Every structure is written in structure tokens, then in C-alpha cells.
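Student: sequence and predicted structure, then a few things I'm wondering about:
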Amino acid sequence: MVVTVVKVVWAIAAIGVCVLVLLHSPKGDGLGALGGQAQLFTSTKSAEETLNRATWLLTIVFMALTVVLSGGWLTATP
């Protein structure tokens, strides 16, 4: 029962990380930086910081649950 719940949370975290990574704006300015147009269409800084924090949080949850599930610590019997 506990393993099933952890696997569901793990799968949701995996999908969430994928979605959040796709939502990030590209860091490279490309050729737009040459003319100074790169800063014209950037998003607000607070939205980017919130997106970064959410991405890191879900990444940590995903990695921690990956270690727990692969270690078999939840199915060990005393």
C-alpha cells in the first residue's frame, strides 16, 4: 500500500519536472542579443524565480523517491 502511494507520487513528480522544464525560457539569447532585442520579450524575474524553485523542489522529491524506491527500503521486512 505504501509502495503504491510512493510510486504514484514519484510518477507525478516525474511528469511535473518534465512540464516545468519545458516551461522554462531558453537561457541563450541567440542572434537577438546582437541587436539588443533579447531583453524586449523576457518574462518577469519573479515568475522565473518561482518556476526555478518549483523545478528544483520537484527534482529533489523525484530524486529522493528514486533512491528510496530503487533501494527497496519500503518493502524490507523486519
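Tutor: Thanks, I have the structure now. Numbers count the residues shown, from 1 in each chain.

Student: going forward, measure contacts and count neighbours with C-alpha atoms only.
Tutor: Will do.

Student: which residues of this structure fall in strands?
Tutor: Read by DSSP state E, the chain holds no strands at all.

Student: ok, longest helix in it?
Tutor: Criterion DSSP state H: the longest helix present in the chain is helix 45-71.

Student: and that helix, what does it pack onto?
Tutor: Secondary structure elements in contact with helix 45-71, counted by 3 or more CA pairs under 8 Å, 6 or more residues apart in numbering; DSSP states H and E, are helix 2-23.

Student: before we go on, here's another structure to hold up against the first:
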Amino acid sequence: MIQNLWILCSIFLILSIMIHNPKSQGMGGQNQIMNGTRSAEETLNKVTWTLITIFFVLTIYLATLSKID
């Protein structure tokens, strides 16, 4: 069960990293479209960091669980 969650988390983490737009940093426009893009990028950053945290916590948990067995 936990290993399946770990695999799903890793797949979603890879996808969220690949979705990031590398050109979004440093763009100076302040119009409505850019604000929407910036908001989507901030949300994607939060999702990515959450997935990273979950991935590392599950990795540590699975590693300690395997040492106990």
C-alpha cells in the first residue's frame, strides 16, 4: 500500500517538474494574462514542493521499514 503511494507520488512529481515553464522566471509583464500565468506557476510550485516532501518522507519511512524487517 505504502509502496504504491510512493510510486504514484514519484510519477506525479516527475510530471509536475516536467510541466514547469523555465522561461517564466524574470518576465516583466504585469497584465492580466501574466498574472494568471504567474498564479498557475505559484500553484504548481506549491504542488511540486508538497510532492517532494511526501516523496522524501515516504522514502525514509520505507527505508526504515525495510531495515526493521
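Tutor: Thanks, I have it. Keep in mind it's a predicted model, so treat the numbers as computed, not measured.

Student: quick one: the longest helix of structure 1 to chain centroid distance?
Tutor: 5 Å (CA atoms, centre = their mean, to the nearest Å).

Student: report the buried residues of that helix.
Tutor: Within helix 45-71 of structure 1, the residues scored as buried using 16 or more other CA atoms under 10 Å are Leu51, Thr55, Leu58, Thr59, Val61, Phe62, Leu65, Leu69.

Student: gap between the fifth one and Leu22 of structure 1?
Tutor: Distance, Val61 of structure 1 to Leu22 of structure 1, by CA to CA, to the nearest Å: 18 Å.

Student: how about the first one?
Tutor: Between Leu51 of structure 1 and Leu22 of structure 1 the distance is 11 Å, computed by CA to CA.

Student: hey, what's in contact with both of the two?
Tutor: With contacts taken as CA atoms under 8 Å, 6 or more residues apart in numbering, not a single residue reaches both Leu51 of structure 1 and Leu22.

Student: how far apart are the longest helix of structure 1 and its match in structure 2?
Tutor: Following superposition, helix 45-71 of structure 1 is found to deviate from structure 2 by 0.3 Å on average (mean CA distance after the TM-score superposition for structure 1).

Student: read off where that helix ends up in structure 2.
Tutor: Per the alignment by TM-score structural alignment, helix 45-71 of structure 1 matches residues 38-64 in structure 2.

Student: now swap in stretch 6-14 of structure 1 and tell me
Tutor: Taking TM-score structural alignment, stretch 6-14 of structure 1 hits residues 2-10 over in structure 2.
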